[in-house]
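Enquirer: okay, predicted coordinates and the sequence, questions at the end:
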Amino acid sequence: MSKDANPKEALIKAAYADVHKFGTNQEFDKAVKAVNRILGVAPDDQTALHCKVVCLMQLSKFDEANKFIEKNRLSSVLIFEKAYCEYRLNKQLQALKTIDDAGVQPLPAKLKELRTQILYRLERYEDCLDAYKEIIKNSSDEYEDERRTNLSAVAANLALDKEKDVLEVPEDTYEQYFNSACIQSNRQKYVEAERKLRTSEKLCREFLEEEGASDEEILEELDVIRVQLAYCLQQQGKIKEASVIYAECLRHKPKDAALVAVASNNSVVINKDQNVFDSKKKIRAAMAEACEPKLTSRQKQTIALNNCLLALYTNAGDQVQQLTQKLTQSYPQVEFEALLIRCSQLANDKKHKEAIEQLNKFASTHKTHEFISKFAIIQLHLLQGNRKDAIETLLSLGEAKYKPGIVSALVSLYLGTDNKPAASALLKSAVEWYKQNNVSSGDLSDMWRQAAEFHLRGGASETAASSLEELLKLKPNDMKVLAQLVIAYAQFNPKRALEISRKLPKLETLTTASEIDALEAANWVMSTKAAKKTANAKVEPSPSTPATEKKKSGNRKRKGKLPKNYNAEVAPDPERWLPKYERTGFRKKRGGARAKDIIKGSQGMASGAADQYDMSNRANLNKNSPATPVYQEPAPGPRQQHRKGGHKKKKGGRF
């Protein structure tokens, strides 16, 4: 070996020793410098190139590592490292292509697990589930619990599809309890999910305390569980409890961007049209770029939709139009929801005609949303007071107009326009349609009952009878329906009425003999007060009560005395009870004023004011004096900041 080669080999050997030492101590910055010394003298050293890529990955410099791999043409050699860098750079499709194009069969264990994780990020949950099942089946090492936890996370996402069966997942660790709770919440079983989450929270605290984790680490792990718990509480209507948990979590400023996004978004949902400034701040946090790679497409879609609704609540017309268009471009599956938000804003701006045109255009091209679109159009017609247009739109629904709810709406609108014949005709046609098509969807008893009562009031006994017949099929033991049917048939078919009346229970079965005697003995002419007195008078004392004689009243009614000059043949003076100055023939000695001009009532009060201030006249109580303000309870609105010192308390009195 030449003398020139010895210093080079010595340098490489010393540099590798440094790389090993720094790597063991996790000082990867120094390790990169040591590798660079090797590459300075041996630029094609494959081991040194590999070491540098690993060091850059450990420093989370994935972009630099990926570029270094491509620059040195190491893609075919460092397949795992390149795919992992692309995975961490959120280039999931490119990472999957890197693994699949490598042509390595069978895939090594680490590449297989990385590919499965990429499938999870791509939301290909069914493929991911099959891959995890195969990995768990063919491996047995210390990472088995982690794989089973990942498997339960996949099952939780698959649980969103209610038509698919849910995989039974183990519940050995707090993570597995958490994922099991997510499965239950995605199946809308929030009470069961809450129970599992509380168990997960308890296990998590105990496990991390045993591991010697710091309070900050424990709090960070618990926040994930508690935010999911708050969601379950929110879905159960326990809004205050959920709101407190969200606020507490955000106050901790968690490092997990996805956690911040979910808590912020759910807080905005709770606020609705209240605390708008707080909601704007939180929706910006939920839509930050750092949250983008951490959220699923479903979560990002929900946050974007809530952002549009928040703009609608703030009545920002231009912003609503821009955001809904952007939402439609990013998530075409919620195009109809975006259209409804846009039309709601147009309605707020009194542009009902434009909103109706957009809905009609959408309904003509999207038949799946035609039904709901027409209901939105009906709402816009009613906001303008156009009942006739609303009726025409409902009638254009075809056979769907015979649904009970739509029939009820049409009858109400017909009666609102004083068109009773049209309402009667609609009910008749609805009855005939259900008979001809033999449709039995849901409970139609309310519709048949309303139709029968409407036709009975209108005198259409035959139509009423057919409706009652259908109602009787649904409720054969309803005696009220049977009685109504007898009344209806009695008006046009007495024989049928008599036949049906035999099915009614006999009077003896409905009332007892004592009740009949009481009804016959009752004096219906007497008032309620007199009847009570009579009933009390007839109560016989119990045997234990000693009988006492009723005392006679000491005040005897005396005969009235007649005046000495009383003449029975002459009618008495009708004004005999009035004072002399109020009688018709009375005249003052001075001035000759009539009695009606004399001031009556309290001193200094005009005669015209007597009625106004007469408290016995109850009609005056219903009229508000102009000087008396009527207090109205203010409608709830957004909170306002009170000025400091706005109210001062008077000494010795009230505010």
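Expert: Received it, and whenever you're ready, just let me know what you need. Note that this is a predicted model, so its numbers are computed, not measured. Residues are numbered from 1 along each chain as shown.

Enquirer: only C-alpha atoms for contact and neighbour calcs from this point on.
Expert: Noted.

Enquirer: for Lys282, helix, strand, or coil?
Expert: Assigned with DSSP: H, G, I helix; E, B strand; the rest coil, Lys282 falls in the helix class.

Enquirer: for comparison:
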Amino acid sequence: MSGADGQPEVAAIFGRLDAAVRAGQNKRGLKACDEILKLAPRDGDALRCKAVLLIEAGRLDEALKLLGEPPLAPGMAFEKAYCLYRCGRLQEALEAASSVPADQEGALLQLEAQIHYRMGNNKEAIERYSQLFRSHGAASREVQTNVVAAYVAGGRSGEVPAVMEAMKISAQESFELAFNTACGLLETGRLADAQQQLQLAVRVGEEALYEEDLQEDEVALELAPVTAQLAYVASMLGREEEAIASYEGLLGLELDDAATASVATNNLFAALLRSAPAAASRKVAGDGVKKLDAFMERSGGVLRIKPSLESRLGAVQREAVLASYATAALLANKVDVAKEAVRSMEKQLPGAPVTAMLQASLLAREGKPREADAALASMAAADASSAPEAQLLRAQLAAASGNAQQALQHLSGIQDAAWHARPSVLATKIALMEELGLAAEAAATLSAALQHWQSATASALRAEALRWIVDHLAAVQLREGALAEAAAQYKQLLALDAAALSDAAVLTNYARLAAVCDPGAAAQLRAELGGGSGLTAAELDSLENANIAIAGVRRRADDPPVPVPASSKQEGADVAAAEQKKRKRKRQPRLPKGFDPANPGPPPDPERWLPKWQRSDAKKLRKKMKGKETKGSQGAGKVDDSLDRTNAPEEPAADSKGKAPARPAVKGKKGKGRR
């Protein structure tokens, strides 16, 4: 050390520190900071440099401890707030941000917007981003991406195109922007457009990442969020098998992104449960509990998502993961685990509709339907937006208890008219009405749903719903004897959906009704289908008679039998015998492995596959040995009559002195008597 206070040596170390920082060598920079602080423990510049280097190295706890010391606390409030945000201590970060000086307003607005976004305060997040854009200009790509994400998370997806136009950006500039734009389209229900944007995100992302010389597996890991969202869109469009395959392939990559892994796992088991048969649903739910348990921890008697993951998920995603865990435990009949999950949700998500619905489901599982219904009624009264879901669950509980009338009342109590036209709700209502014998009400309900779907935009769901409604409405009208009205329904369906001409069931029903009620429409239908069949009149008559004969054979079992002459019976028996002989075919013999047809040798025994007791040789032997002595169980076969006690000679009587005749002596060793 030269000099009294060592300033020249400290200056030299600062030179090394500056070189390390410029080269991005954090370890060397931290080492230089420690050397300076040994010589000058209160040096403010060295302390600030060390705090920033610790943050960049991800050593946030050490950085927070250092930032709490008096020399740094007043001037580095922003760095402290950022560390708290990175540690997931969002409320503390928001409080620390209030001490950031005004000259850091741009960075502060961005940090506050991110904190509010993570806390689920989407309105505040959008306000901060809007102020940032107006005052400082959202020039960086990261800020622009976060602005779009905030609008989507805040339920203002419809404003995203205008916001992107104001910022003069497009979805093709980065795969993050394309991804966030697709999320906005998903929020508005535009699934096909969202799928196109996600495919665009994949193309843009692959081009950018391959230019950075990343390997194929590394590119797949970077684009994992886009792949997960594409699988979700496929599931929403009804392509469950494709979605399940995408999720399984994604989870097979051993993702290091816990947020994407948790969302993909959650959605995978939701899709598996939807597609699994009832007998396998319990096992699928049990597997889901095990997989989701990897993202949970129990702290202080409360089940919650791991803090490292919780800070990465939005409020909606956290609620979905917790609800899925509780639902899977309930379906797997792990009632204690489900109770623990619901109790944790009551603490973390108080007042959430999904919490009340799960609580009601637990009460119903415990045999308390009245308490469950009361809880759902309170939920519907407190939150009008969740009332339809509450009414649906009430209807399900009533139907499960066998009260169809009460279930129908709950379904009819849904105020939103769009819910009544949903295929699942509509099908349930019609089934309940038919069970209760309310044919007129069923017809009126189907007519209202038909009007709703007629005004809907063209889609695969609309076409499927229209066909289902028309089929059931026509069936109701047929039972009431209104043939003309039923024929008119099918005619209207063909006018609305030209693709229905390829539906065999629709064509069959319409053709039958039109032939009876409207011959002109039948002729028009024949012309639309391509005219005649190309058969002659005699061939058509023969085909018609054959159909009549088949219909006669398939008559109901309770119809009275038609008398048939004896000659016809004999002819029918001869024909049946001929047909049976004709149908009998010779079975090809099974040849041994490696058999060469060109050099067959002696033919193999055709009965070598049968057990020995079933072979023809064994049968012949049994027939040959029948009636002869054979070995068998004890007592079987010929019996020696001399051994029968009843055939033994009588013993001589006693003499005149009353003595019995002497028995022959038994020779043996002395002392060896009978024991």
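Expert: Looks like it arrived, so ask away. From a predicted model like this one, the values you see are computed outputs, not experimental measurements.

Enquirer: after superposition, what is the TM-score?
Expert: The TM-score (TM-score structural alignment, normalised by the length of structure 1) is 0.58; 466 aligned residues with a C-alpha RMSD of 5.2 Å.

Enquirer: what's the host helix or strand of Gln94 of structure 1 aligned against in structure 2?
Expert: Element membership for Gln94 of structure 1 (DSSP states H and E) is helix 92-100. Residues 90-98 of structure 2 are where helix 92-100 of structure 1 lands when matched by TM-score structural alignment.

Enquirer: repeat that for stretch 42-56 of structure 1.
Expert: With TM-score structural alignment applied, stretch 42-56 of structure 1 matches the range 40-54 in structure 2.

Enquirer: centre of the chain versus that stretch, how much separation?
Expert: 52 Å (C-alpha atoms, centre = their mean, to the nearest Å).

Enquirer: returning to what we had before: which secondary structure elements does the helix holding Gln94 of structure 1 contact?
Expert: Packed against helix 92-100 of structure 1 by the contact rule (3 or more C-alpha pairs under 8 Å, 6 or more residues apart in numbering; DSSP states H and E) you find helix 79-88, helix 109-121.

Enquirer: of those helices, which stretch is the most buried?
Expert: helix 79-88 (a mean of 22; mean count of other C-alpha atoms under 10 Å).

Enquirer: how close does it sit to structure 2?
Expert: Comparing helix 79-88 of structure 1 with its match in structure 2 after superposition yields a mean distance of 2.0 Å (mean C-alpha distance after the TM-score superposition for structure 1).

Enquirer: can you pull the buried residues of the helix or strand harbouring Ala577 of structure 2?
Expert: Assessed by DSSP H and E, Ala577 of structure 2 sits inside helix 566-583. By 16 or more other C-alpha atoms under 10 Å, helix 566-583 of structure 2 has no buried positions at all.

Enquirer: distance from that helix to the middle of the chain?
Expert: With C-alpha atoms, centre = their mean as the basis, helix 566-583 of structure 2 stands 55 Å off its chain's centre.

Enquirer: name the helices or strands packed onto it?
Expert: With contacts defined as 3+ C-alpha pairs under 8 Å, 6+ apart, helix 566-583 of structure 2 has no helix or strand neighbours.

Enquirer: hmm, who's touching the helix holding Gln94 of structure 1?
Expert: 79-80, 82-84, 86-87, 111, 115, 118, 121-122 (C-alpha atoms under 8 Å, 6 or more residues apart in numbering).

Enquirer: mean shift between that helix and structure 2?
Expert: When structure 2 is superposed, helix 92-100 of structure 1 averages 2.9 Å from its matched positions, counting by mean C-alpha distance after the TM-score superposition for structure 1.

Enquirer: buried residues in that helix, which are they?
Expert: 92, 95-96, 98-99.

Enquirer: do the same with stretch 138-155 of structure 2
Expert: Buried positions in stretch 138-155 of structure 2, judged by neighbour count with 16+ other C-alpha under 10 Å: 138, 143-154.

Enquirer: before we move on, what about stretch 374-388 of structure 2?
Expert: 375-376, 379-380, 386-388.

Enquirer: helices - which of those land there?
Expert: Counting by DSSP state H, these place 375-376, 379-380, 387-388 in helices.

Enquirer: the closest residue to Tyr174 of structure 1 other than its chain neighbours in helix, strand or coil?
Expert: Nearest non-adjacent residue to Tyr174 of structure 1, counting by C-alpha to C-alpha, 6 or more residues apart in numbering: Ser200, 4.6 Å away. Secondary structure, three-state DSSP: Ser200 of structure 1 is helix.

Enquirer: Ser200 of structure 1 is in contact with Asp172, isn't it?
Expert: No. If you go by C-alpha atoms under 8 Å, Ser200 of structure 1 and Asp172 don't touch, sitting 10.0 Å apart.

Enquirer: compare these two (neighbour count), which wins?
Expert: For Ser200 of structure 1 versus Asp172, neighbours defined as other C-alpha atoms under 10 Å are more numerous around Ser200 (25 against 12).

Enquirer: contact partners for the more buried one?
Expert: Counting by C-alpha under 8 Å, 6+ apart, Ser200 of structure 1 makes contact with 173-175, 177-178, 225.

Enquirer: how about those residues in TSV, adding secondary structure and distance to Tyr434 of structure 1?
Expert: Formatted as TSV, those follow (DSSP: H, G, I helix; E, B strand; the rest coil; distance: C-alpha to C-alpha, whole Å):
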residue	secondary structure	distance to Tyr434 of structure 1
Thr173	coil	57
Tyr174	helix	55
Glu175	helix	54
Tyr177	helix	51
Phe178	helix	50
Ile225	helix	52
